[in-house]
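# Provided below for reference: sequence and predicted model.
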Amino acid sequence: MKTLQNLTHHQFTERTIALGDKAINTGVIIAAFAFSVLPFILMIARLS
């Protein structure tokens, strides 16, 4: 029983870490996109 609990906890932890990595990667992509688009937005805002 204890082994099963440890196993499920380990799987849960791995899954949580994987989800965290995915969230971080998505955040990094969004941040990079925002930083690359920001100058254009500022330029358009200045022109208008």
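Alright, I've got the coordinates.
# make it CA atoms for all contacts and neighbour counts henceforth
OK.
# what ranges do the strands span in the protein?
Applying DSSP state E to the chain gives no strands.
# all helices for it, in order.
2-47 (DSSP state H).
# neighbours of Thr26, how many?
Counted with other C-alpha atoms under 10 Å, residues neighbouring Thr26 total 12.
# and if you look at the one 3 residues further on?
Residues contacting Ile29 under the criterion other C-alpha under 10 Å number 12.
# and if you look at Leu4?
9.
# take this one as well and set it beside the first:
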Amino acid sequence: MKQIREGLTFDDVLLVPQKSRVVPSEIDVSTSITKKLKLHMPIMSAAMDTVTES
């Protein structure tokens, strides 16, 4: 398993809007949570107490 050595926060990343040739209906934003569980939307709760309250 690859080890991640750098972490980023929201202040470290800037997404700049631009034109794209990608057709939205051709995009797959699903995520495999486990081998048997697939999430078909690009939303997951963050494992941070300041983002997700439990």
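It's in. The model shown is predicted, which means the values in this text are computed figures rather than measured ones.
# superposing both, give me the TM-score.
TM-score of the superposed chains, computed with TM-score structural alignment, normalised by the length of the first structure, equals 0.18; 17 aligned residues with a C-alpha RMSD of 3.1 Å.
# from Phe12 of the first structure, how far off is Gln5 of the first structure?
Gln5 of the first structure sits 10 Å away from Phe12 of the first structure, going by C-alpha to C-alpha, to the nearest Å.
# my bad, should have said Met43 of the first structure
Distance from Met43 of the first structure to Phe12 of the first structure, by C-alpha to C-alpha: 47 Å.
# and what of Leu4 of the first structure?
With C-alpha to C-alpha as the criterion, Leu4 of the first structure and Phe12 of the first structure are 12 Å apart.
# ok, now Phe35 of the first structure?
For Phe35 of the first structure relative to Phe12 of the first structure (C-alpha to C-alpha), the value is 34 Å.
# ditto for Asn25 of the first structure
20 Å.
# kindly report the same for Phe40 of the first structure.
For Phe40 of the first structure, the distance to Phe12 of the first structure - C-alpha to C-alpha - is 43 Å.
# and for Ala34 of the first structure?
Taking C-alpha to C-alpha, one finds Ala34 of the first structure at 33 Å from Phe12 of the first structure.
# likewise for Arg46 of the first structure?
Taking C-alpha to C-alpha, one finds Arg46 of the first structure at 50 Å from Phe12 of the first structure.
# give me the more crowded residue out of the two.
Phe12 (12 against 8).
# which ones are touching that one?
Phe12 of the first structure makes contact with no residue, according to C-alpha atoms under 8 Å, 6 or more residues apart in numbering.
# appreciated, that's everything.
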